[in-house]
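K.L.:
Predicted model follows, preceded by the sequence.
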Amino acid sequence: MFDNLTDRLEGVFKKLRGTGKLTEENIKESMQEVRMALLEADVNFQVVKDFIAKVSEKAVGLEVTKTLSPGQQVIKIVHDELVELLGGTTEQIRLDGRQPVTIMMTGLQGSGKTTTSGKLAKILKEKGRKPYLVPADIYRPAAIDQLQVLGERLDIPVHPSTTDMKPVEICRQAMTVAGQKGYDTLIFDTAGRLHVDEALMGELKEIQSAIQLSEILFVADSMTGQDAVTVAEKFNQDLEISGVVLTKMEGDARGGAALSIKSVTGKPIKFVGIGEALDALEVFHPDRIASRILGMGDVLTLIEKAEAVVDKKKAEKLAKKLRQSTFTLEDFLDQIQQIKKMGSLDQIMGMIPGINKLKQLKDAPKPDEKELAKTEAIIRSMTKKERQSYKIINASRRQRIAAGSGTTVTEVNRVIKSYSAMLKMMKKMRGKPGLVTGQKRRKVPKGMRR
């Protein structure tokens, strides 16, 4: 996400870093480039104008500190203003106060409301809530079925709605059922349209009047840029939304919607969808997103993702295997699966500080999901014995593995060679102080050495 904007801003700040002294002239020149970068990212014109004015005002007459260069100070100002532009603070679903918590999902057709409803229910269930999914879209073919399938996959109850019922009656019935069965969080998946119309708004207002809603979330496709902002503004005027969920962020290289929507509507982005998987919904952190935009990475999110997928007992077992040099291809396969759970390689690498500079190098390695999938297929085509002891894999076994994985013998050889090289590297690390074992070797006096 934001790849185009990050690349443009990186070029601007590269010039600033080499600046010995900041003048009104070079600040004006830099801000003009930042302005163009934001407009090309499809950020609202008025939002860009206000942003540049604030940064310029703070940068002109800046007192140079000893710890930061003039260029670094301007970058810090841009970072701080970006955080404010994106919402300032992290805002999540309000779970305290009146029970049950009631959340109405709104938005146009195709924005991803139904899938997002399932993803949100999963997050809330992991927090110890008892969510109840309520299909209130009686118009779109299979909308009710889709939510029921999601509920089954997530082991979350779904209200038995039918297309001959009125949406407001569905919501009222669901409230009654929730009270009887102890569900503390209701998520109403409402209908969308291809465009905003009176019938749609009338139906949503009817639900709003009948149910005391804790949250009204507007779900928008980030790929539609300023169109998403315009529609969000209309929904907010009619319904007074409480927050925004931006979907398809993983494919949004520009980021105009994310950078405009808070300023235009006054309502925060609460979540972002970063893929089709049911765990691909993230809490929106303005400070972390600002750091990603400026190529500073997002280490906190990376750590959180790792903690969410890594089994502590497995990690301890793996550390022991590394110390004893008993790391097998079975363990290698397990590590590939752990990485896949964290997201795509592009997403993971995008959270590493400084990775944008590395990507700009001609010979820089590119993350390749296909190669990772091939490696996984090759290891899965091996027998358990072969995974435990790779040295028994002779020529005929390699041919069988290649045929079973849909790859070539050369590709099988490459995986085995990479694994073998990794073992050798681990063996070398094992003998170095503080590496793998985590212990330092004590210095032995000359007279006591053997």
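P.N.:
Cool, got the structure.
K.L.:
From now on I want contacts and neighbour counts done on CA atoms only, so please keep to that.
P.N.:
Noted.
K.L.:
Which secondary structure element is home to D287?
P.N.:
In the assignment (DSSP states H and E), D287 maps to helix 286-293.
K.L.:
And that helix, what does it pack against?
P.N.:
Secondary-structure packing of helix 286-293 (3 or more CA pairs under 8 Å, 6 or more residues apart in numbering; DSSP states H and E): helix 3-17, helix 70-85.
K.L.:
Use this one as the comparison:
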Amino acid sequence: MEPYRLTATQALSNIRNGSLTVEQYARSLLSRIQERDSAVQAWAYLEPNHVIEEARRLDRVPLGDRSPIHGLPVAVKDLIYTKDMPTQYNSPIYDGHAPKLDAASIMILRLAGALILGEVTWFDYTTKPGKTTTTEFASAQGGPKTCNPHDPTRTPGGSSSGSAAAVGDFQAPVGVGSQTGGSVIRPGSFNGVYAFKPTWNAISREGLKFYSPILDTIGFFARCVDDLELMTDLFDLEDDDTAINEFAVKGAKFGVAKTVVWPKAGPGTKMALESAVQLLRSHGAEVEEVELPTGFDRMPEWHMALTESEARATFLSEYRLAKEKLSPFLAGRVENVNKVSRAAQLEAYDGIAALRPKIDEIAKGYAAILTPSVVDEAPLGLQSTGSPVFNSMWTALHTPVINIPGFKGANDMPIGISLVAPRYHDRRLLTVSKAVGAIFEAEGGWERKL
């Protein structure tokens, strides 16, 4: 097997036992990027020579001084500060912008010996360094040049599209993204990878360019749950309850929450959720539908009120600096073209806050709650990144969510199903997801063909 096809856990094991060097691993990934970059265009900035230099430096670190993730290559969304490459937010206002310091999340990765990758796909491969692409300031409007690796005529999702596509195409084992509405879970589903959005604020967001301070959450992409657990170990995510190392689907109880937006579900998602329920039951689990109480039907409305009202403050500086370089969509947010009142903003803050402990209590009755990750498989075209309608509720509720791949739509494109847990039950959710993911991937019907 070529090194680039290894999961992070497999590659790190080989690095530790001496059968693979960090440089060999990096060269294999760079070769994959060069082979596939014209089709996928996942990178917004990458300098191969710098990557090799860093890999060689990491290889010189004595074995006794290495952390468990030493040598792990990571794809970073171009919304997170990195001190040795531009952070441009896919905005002409910040063309060539180079921060002086790493974001907190990047600092933690570097101190543990991670190898930060990067390359600009719409520039010359040999001369421009890089990070993974994003939509403008991680908004829901417009798409970057990144294509879905499983079908280049389809969107990879947004706004963490580059990170998800890079992991889905074997160009990186792990990716870092962020979610305001559905920008981790949706591209995870579209690209056929595991995507994990932890509990809000469980990971430092310092150095992340905010869209909404009350919603934005750092998240991760990987091709297996073991790799997500590597990241949660690194970032010290811990549950109050005693950690479980094993979970059996047989005898477990799961809930299914279709939510108020279920009428928007396409045939692929309907079939995926039905198949997920049948598979869990066939493996001995109890599965029941969850009827969410009054109030949860307001979540789409309230999430929209928060994103629109918070964007007014977030992008006011760019609006005043260079309105002509800001997209009409974001300029409209600053101008409040949809007339979101302060009363509506307050109602959204207070209404969502009141529902958070309620969803915690409901979710505690289950091993996890199953819910759709997407409307359907990735839509055609690159101008739209798809709808976050099935994600925004869980983002606003601050719950941990993971997309589990395994199902497919009418065009053989991947469709995932999300598992949700109470706030700060992140580690338990990953343990449950490992068992559930093994079933969905083996029996769900979608096969990775790249």
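P.N.:
Received the coordinates, thanks. Quick caveat, the model's predicted, so the values are computed rather than measured.
K.L.:
Report the TM-score for the pair.
P.N.:
For this chain pair, the superposition-based TM-score is 0.28 by TM-score structural alignment, normalised by the length of structure 1; 198 aligned residues with a CA RMSD of 6.9 Å.
K.L.:
show me where the stretch 151-300 of structure 1 has helices.
P.N.:
167-181, 198-210, 226-239, 256-265, 286-293, 299-309 (DSSP state H, counting those that start in this stretch).
K.L.:
Comparing the helices and strands packed on helix 286-293 of structure 1, which comes out most buried?
P.N.:
Among these, helix 70-85 has the highest mean neighbour count (mean count of other CA atoms under 10 Å), at a mean of 20.
K.L.:
Show me what the helix or strand just after that helix is packed up against.
P.N.:
Downstream of helix 70-85 of structure 1, the first helix or strand assigned by DSSP H and E is strand 101-106. In terms of contacts (3+ CA pairs under 8 Å, 6+ apart), strand 101-106 of structure 1 is packed against helix 113-126, strand 185-190, strand 215-221.
K.L.:
would you list these in a markdown table and tack on mean neighbour count and distance to L9 of structure 1?
P.N.:
Below are those laid out as a markdown table (neighbours: other CA atoms under 10 Å; distance: least, CA to CA, whole Å):
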| stretch | mean neighbour count | distance to L9 of structure 1 |
| --- | --- | --- |
| helix 113-126 | 21 | 31 |
| strand 185-190 | 26 | 39 |
| strand 215-221 | 26 | 24 |
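K.L.:
closest one to E203 of structure 1 among the ones you listed?
P.N.:
When those are compared by CA to CA, strand 185-190 sits nearest E203 of structure 1, at 9.1 Å.
K.L.:
Show the secondary-structure elements that that closest one is packed against.
P.N.:
Using 3+ CA pairs under 8 Å, 6+ apart: strand 185-190 of structure 1 touches strand 101-106, helix 113-126, strand 131-136, helix 167-181.
K.L.:
rerun that using 10 Å as the cut-off
P.N.:
strand 101-106, helix 113-126, strand 131-136, helix 143-154, helix 167-181, helix 198-210, strand 215-221 (3 or more CA pairs under 10 Å, 6 or more residues apart in numbering; DSSP states H and E).
K.L.:
just to revisit the earlier point, could you tell me the angle between the helix holding D287 of structure 1 and helix 3-17?
P.N.:
With axes from the mean of the first three to the mean of the last three CA atoms, to 10 degrees as the basis, helix 286-293 of structure 1 and helix 3-17 are set at 80 degrees to each other.
K.L.:
List the buried residues in helix 286-293 of structure 1.
P.N.:
Of the residues in helix 286-293 of structure 1, P286, D287, R288, I289, A290, S291, R292, I293 count as buried by neighbour count, 16 or more other CA atoms under 10 Å.
K.L.:
Then stretch 26-34 of structure 2?
P.N.:
Per 16+ other CA under 10 Å, stretch 26-34 of structure 2 contains these buried residues: A26, R27, S28, L29, L30, R32, I33, Q34.
K.L.:
try stretch 46-60 of structure 1
P.N.:
Judged by neighbour count (16+ other CA under 10 Å), stretch 46-60 of structure 1 contains these buried residues: V47, V48, F51, I52, V55, S56, A59, V60.
K.L.:
so of those residues, which ones are in strands?
P.N.:
Of those, none are assigned to strands by DSSP state E.
K.L.:
Please tabulate those residues in TSV, including the columns distance to L259 of structure 1.
P.N.:
Shown next, in TSV, are the buried residues of stretch 46-60 of structure 1 (distance: CA to CA, whole Å):
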residue	distance to L259 of structure 1
V47	8
V48	9
F51	11
I52	13
V55	15
S56	18
A59	21
V60	24
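K.L.:
Which one of those is nearest to T265 of structure 1?
P.N.:
For the buried residues of stretch 46-60 of structure 1, the nearest to T265 of structure 1 is V47 (11.5 Å; CA to CA).
K.L.:
show me what contacts the closest one?
P.N.:
For V47 of structure 1, the contacting residues are L38, L39, L85, L259, S260, I261, K262, S263, V264, by CA atoms under 10 Å, 6 or more residues apart in numbering.
K.L.:
The helix or strand hosting the second one vs helix 3-17, what angle?
P.N.:
Secondary structure here is read from DSSP H and E; on that basis L39 of structure 1 sits in helix 24-40. Going by the same axes, to 10 degrees, helix 24-40 of structure 1 is angled at 170 degrees with respect to helix 3-17.
K.L.:
what comes up buried for helix 24-40 of structure 1?
P.N.:
I27, S30, M31, E33, V34, R35, M36, A37, L38, L39.
K.L.:
Next: stretch 50-63 of structure 2.
P.N.:
Buried residues in stretch 50-63 of structure 2 (16+ other CA under 10 Å): V51, I52, E54, A55, R56, L58, D59.
K.L.:
Tell me which of the helices and strands packed on helix 286-293 of structure 1 lies nearest to E330 of structure 1.
P.N.:
So among those, helix 3-17 is nearest, using CA to CA, at 35.4 Å.
K.L.:
hang on, the earlier thing: output the contacting helices and strands for the helix holding L39 of structure 1.
P.N.:
Using 3+ CA pairs under 10 Å, 6+ apart: helix 24-40 of structure 1 touches helix 3-17, helix 45-59, helix 70-85, helix 256-265.
K.L.:
Same list (those helices) but as TSV, adding distance to M342 of structure 1.
P.N.:
As requested, these are exported to TSV (distance: least, CA to CA, whole Å):
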stretch	distance to M342 of structure 1
helix 3-17	20
helix 45-59	34
helix 70-85	25
helix 256-265	23
